[in-house]
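In: Sequence and predicted structure, then a few things I'm wondering about:
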Amino acid sequence: MNNAKAITFGIQHLLAMYAGAILVPLIIGGALGFNTEQMTYLVAIDILMCGIATLLQVWSGKFVGIGLPVVLGCTFTALTPIITIGHSAGIGAIYGAIIASGAIIVLISGFFGKLVKFFPPVVTGSVVSIIGISLLPTAITNFGGGVADAPDFGSTTNLLLGFTALITIIVIYRFTTGFMRAISILMGIIVGTVLGMILDVVDFTPVKEAGWLHMVQPFYFGAPEFHLEPIITMTLVAMVSLVESTGVYHALSDICKKPIGSKDLAKGYRAEGLASIIGGIFNAFPYTTYSQNVGLVQITGVKERKVIFITGGMLVILGFLPKAAALTQIIPTPVLGAAMIAMFGTVITQGMKMLAPEINKSMENALIVACAVGLGVGVSIVPEVFKNLPETLSILFANGIVTGSITAIALNIVFNMIGRSKTETALNTMSQSDTVKR
C-alpha cells in the first residue's frame, strides 16, 4: 500500500473515533466546572494520549502491544466513576485512581485470563448497563441547554439544535453504510454546530484565545492523590474494559487471520494498563479499544498496522495544537447532548446485547441482573442510602458502579460457580468466551 492510500485510510480511522474521543473530556470537564483554558488542555491531552495509547497497542514489542490494527480511546465506562470521584474526593483523587488502576492492570496482565471467569457477560453486561443508564441524566440535561434551572432551559432554540443533531445522526445511520455510518455521530455534531452558527449561538472566543502550539506537562491539574475507594472503583472499571477488549482482540484476530495466545493477550492488557498510567500522569484518562474502528477494518478490508500507526501519529500531532482542541468547545450544549444521547444509548444497548443471552439461559442470571442493575442504578440516584454504615463502607458503596459490580460478581459466584462441577464450569466458561468473541 502506498503512502497516500495509507494516509487516507488513517484519516478515516481518526474520523471514526473522533466523536467518542472528544466527548469524554468535554463531558468530564463540563461536569467538574473547568474553565475555557482548562477544557482546551483537557481535550488536547486526551487526543494526544489516544494517539500514544494506540501506538503502544499496535506496536508488538516483547512486553507491550497486541500487534493488531486497533485504535484506542477513552472508555465511556469511566465517565460516571471519574465524575463521581471528582465531586466527592477531588481532581487529585481521579488521577491517583487512574494511575493506581493502570499499575494494577500491568501487574495482573499475565494472569488476568484466569480472573475472566469472575467477569462473565452477566457481570460485565450489568456493569455496562448501569454505567449507561446513570449517564442519561447528564445527556438529557445538556440536550435541554446544560443548566436545568436556567431561563432558556428547554427553549425552542435549544430543542431545535438538539433534535437537528439527533435526527441527522439517525438519518445518516439509517440510510448510509460503511464509513459514513461510522461517522454518523460526528456528522450530527457538525450539522448541529453549523445550525448553531446560523442561529448565532456559537461562541468562537475559545478558538481565538487558544494558541497554535503548546507543550504538555505532567500533573497539569495537580498532584495525584491515592484513596482506596476511587482506586477500587477505577480498577473494577479497568477490568470490565479488559473483558470488552478481549472480545475486540479476538474479533481482529479472526479478521486479520492472525492467531493470538495468552502471551499476546497479556501484552494487550499491559499496553492498556501502561496507557492508563501515562494518561494519569498527564491528567488524561484510562484507554480501551474502540469497536467502531474494528468495524471499519472489516468494512474496508484494510488490515495493515501501518494505517493505524498513521492514525496514532495524527492524534499525537493534534494533541499539540490547542486551536484544534478549542474547536470542540464551540459545539452548542444541546448538540453535545444529542451526541451524548446517541453514544450513551449505545452503551446501554451494548450492555443489553451482552445480557440478553445470559438472561435467556437461566432465571438465576435474570435475578443477578435484576439485583445488580437495581442496586447499581438505585444507589447512583440515591447515594445517601448507605450513609449510616461505617465511613469506609459508606464511601465505597455510595458509588453505584462499585455496588452494582460487587453485587453482580458475588451473585454470579453464588449462582453459577459454587457447587458447579468442573465440567459445567468449563462449558460455561466456553460459552462466555464465545459470547465475548461475538
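Out: Good, I have the coordinates.
In: C-alpha from now on. contacts and neighbour counts both.
Out: Fine.
In: Now do the residue nearest the centre of the chain against Phe344, distance only.
Out: Central residue of the chain (Cα atoms, centre = their mean): Thr75, 1.6 Å from the mean position. From Thr75 over to Phe344 the distance is 12 Å, taken as Cα to Cα, to the nearest Å.
In: any idea which element Phe285 lies in?
Out: Element membership of Phe285, judged by DSSP states H and E, is empty: it is in no helix or strand.
In: need the contact list for the spatially closest residue to it that is not a sequence neighbour.
Out: Using Cα to Cα, 6 or more residues apart in numbering and skipping residues adjacent in sequence, the residue nearest Phe285 is Gly279, 5.1 Å away. Taking Cα atoms under 8 Å, 6 or more residues apart in numbering, we find Gly279 in contact with Asp46, Met49, Ile98, Ile99, Phe285, Pro286.
In: change it to 10 Å
Out: Shown in contact with Gly279 (Cα atoms under 10 Å, 6 or more residues apart in numbering): 45-46, 48-50, 52-53, 74, 95, 98-99, 102, 218, 273, 285-287.
In: ok, second structure coming up, stack it against the first:
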Amino acid sequence: MKFPKGGSAPATDAPGSAVGERPEDERPPLRLMLTYGVQHILALYAGVITPPLIMAAAVGLDPVETGLIISAALLVSGLMTLIQTLGVWRFGMRMPLVIGASFIPITAMTAIGESSGLPAVFGASLVAGLFGILIAPVMASLIRFFPPVVTGSVITVVGLALIPVAVGWITENDASGVPTDTGLLLGGATLVMILVLSKVLRGVWGRASILLGLVLGTLLAAALGQVDFASVGEGAVFSLPTPFHFGPPEFQIAAIITMCIMMIVILSEGMADILAVSAVVGSKVDGRRLADGLRADAATAVVGPLLNSFPGSTFSQNIGLIALNKVKSRYVVATGAALLVAMGLFPILGRVVAMIPSPVLGGAGIVLFGSVAAAGIQTLAKVDYEGNQNLVIVAVSLGFGVLSIAAPDFFAGFPEWATMILHSGIVTATASALILNVFFNVLGGRDRRTEKPVEEPGPAPETVGSEASDRS
C-alpha cells in the first residue's frame, strides 16, 4: 500500500539497505499507524493470553497471580515485537513481525510446572533461550532440514496436544471428565457464537471472532451468575513488573533438555513465518537477517521468565492480516507493540481476563487449538507425497506425537528424566520427523524434493482465529 506523499521515511537503520529501498520501511501517517496497529492487537490478543491461562490452571494460580502472568505476557509480547520490528544490534528482523507467547512448549511446560512449579519452568526457559540465541545462525543455515513435512507434522501435533486442555476447561477438570449442564451450555454457546461471528464478520473483525466470542460467552455466564467479579478489584490497577515474582529460577537437567528441544521447534516455526512475511512484503531475506529474526524469537525465552512470562514465537495470523490489508510497514506493527506494552502495565486487564469462566475458555479453546492443528495440516498440504516416503514420515511422526495423548502413562516406566522429556508428544513428534526426514530425504548425498511443484497461486484459505502455522 502506498501512502500519501510525506507519509514515508527513508530506511537508515537496516544493515545493508539503501535509502527507501524496502517496502517495510514506509511510514504511514500516525492516525493510520494507530488504526492498523489496533488491528494487529485484535488479531493476536486471544493467542497471547491463552498460554498463560493454560499455565495458570496447570499450577493452580489464584485470579490475582493469573492476572499478573497475563499482563506479563502482553508486556513481553510488546517489548519483543518492538525489538523484532525496529531491531537492536543483531536482534530483530526489522520486518512487520509480531512475537507472542508460543503454544509449542505448552504441554512440556505444564508437565514441568505440575511436577516442579513455575521456577523450574522459568529456569528451563532461560537456558533454552540462551541456547536458541547461540544456535540461531546454525538454524538459519540448516533450513533444509526443516521442510514442510517436518514443520507441518510438528505443528499438527501441537494443536492435537492442546485439545485436551480445552476439554478440561469445559469439564472444569473434574475427575469424572463429565461436564456439568452449565459448563456444557457455556462451552457450547461460546463455540457457536464464535462460529457465527466468523461467518458474518469480515476482515480484521472476523479474525477477532475468538476474542469477541469470549466477551459474549462471559456476558452469558454473568447472566447465569457464573462470573466472580470480586477478584477484579484485588491488586493494583497499574504496576511495574517485579522480576522473578514466583521465586528465583530453578535449573533441572531433564526440564532444560525438554525446553531446548522445544526451542528448536520454535525456531523452525519462526523460519517458516519469516520466509512467509518476506514473500508477502516483497523483501529479500538473507542468512544474516534470518538469524537476526530467530535471535529475537529465542530472546523472548530469556526476557519472558525474567518478567514472569514464557517463551514466544512469531505469530503467523498477523502475516495473514498484512496480506489482507496490504499495509507492509513495520512501523505499524511497532505501534501495535507499543500499545501492548501499555496494556501489560495494567494488571487489572489481566484480572478481567482471569475472571472468564473455565467452560467459556474451553469453547473458544476448541476453535483456537483446532486452528493450530489445521495450520499444520495446511503446511502438510504443501508436501509432495509421490515417489518418496513422506507419507511414512508424517504417519510415524503423528503416531509418536499422539502416543502420549492417547496413553499418558506410556513412558512412566522409563527413568524419571526420560519420562519428563518423552511425556511431551511434541518432543517425540519433532525427533521422529527430523530423524526420518534425514533418513529418507537427506541421506544418500542429496535432498529429495519434499514440496509440491509451484502451482498458479490462489486466495489463501483463512482459519478461524488461526494462531500459528501455531505454529500457533
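Out: Ah, there it is. This structure is a prediction, so every number in the text was calculated from the model and none was measured.
In: Could I get the TM-score for this pair?
Out: TM-score of the superposed chains, computed with TM-score structural alignment, normalised by the length of the first structure, equals 0.91; 429 aligned residues with a Cα RMSD of 2.3 Å.
In: okay, now the residue mapped onto Glu304 of the first structure from the second structure: neighbour count?
Out: Matched by TM-score structural alignment, Glu304 of the first structure corresponds to Ser329 in the second structure. Using other Cα atoms under 10 Å, Ser329 of the second structure has 25 neighbouring residues.
In: Look up how far Ile98 of the first structure lies from whatever residue of the first structure lines up with Phe251 of the second structure.
Out: Aligning on TM-score structural alignment places Phe251 of the second structure opposite Phe226 in the first structure. Per Cα to Cα, Phe226 of the first structure is found 10 Å from Ile98 of the first structure.
In: For the second structure, which segments count as strands?
Out: 99-101, 312-314 (DSSP state E).
In: Now do the first one: everything it contacts.
Out: Under the contact criterion Cα under 10 Å, 6+ apart, strand 99-101 of the second structure has outside partners 44-45, 47-52, 70, 73-85, 270, 296-297, 300-301, 304, 309-316, 318, 337, 472.
In: From Ile99 of the first structure, how far off is the match of Phe251 of the second structure?
Out: Taken as Cα to Cα, the span from Phe226 of the first structure to Ile99 of the first structure is 9 Å.
In: re the thing from before, counting only helices, which of the contacts of Gly279 of the first structure make the cut?
Out: Among those, the residues falling in helices (DSSP state H) are Ile45, Asp46, Leu48, Met49, Cys50, Ile52, Ala53, Tyr95, Ile98, Ile99, Gly102, Gly273.
In: of all these, which comes closest to Met340 of the first structure?
Out: Asp46 (17.6 Å; Cα to Cα).
In: In the second structure, what sits opposite that closest one in the alignment?
Out: Using TM-score structural alignment, Asp46 of the first structure lines up with Ala73 in the second structure.
In: Give me the number of neighbouring residues for its match.
Out: 31.
In: nearest spatial neighbour of it, skipping sequence neighbours?
Out: In space, Ala73 of the second structure is closest to Ser309, 5.3 Å off (Cα to Cα, 6+ apart).
In: And Gly378 of the first structure, by the same measure?
Out: Counting by Cα to Cα, 6+ apart, the residue nearest Gly378 of the first structure is Gly400, at 7.3 Å.
In: Show me which residues of stretch 150-163 of the second structure are buried.
Out: Neighbour-count burial for stretch 150-163 of the second structure flags 150-163 (criterion: 16 or more other Cα atoms under 10 Å).
In: Pipe these into CSV and attach distance to Glu172 of the second structure per row.
Out: Formatted as CSV, these follow (distance: Cα to Cα, whole Å):
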residue, distance to Glu172 of the second structure
Val150, 34
Thr151, 32
Gly152, 31
Ser153, 30
Val154, 28
Ile155, 26
Thr156, 25
Val157, 23
Val158, 22
Gly159, 20
Leu160, 19
Ala161, 18
Leu162, 15
Ile163, 14
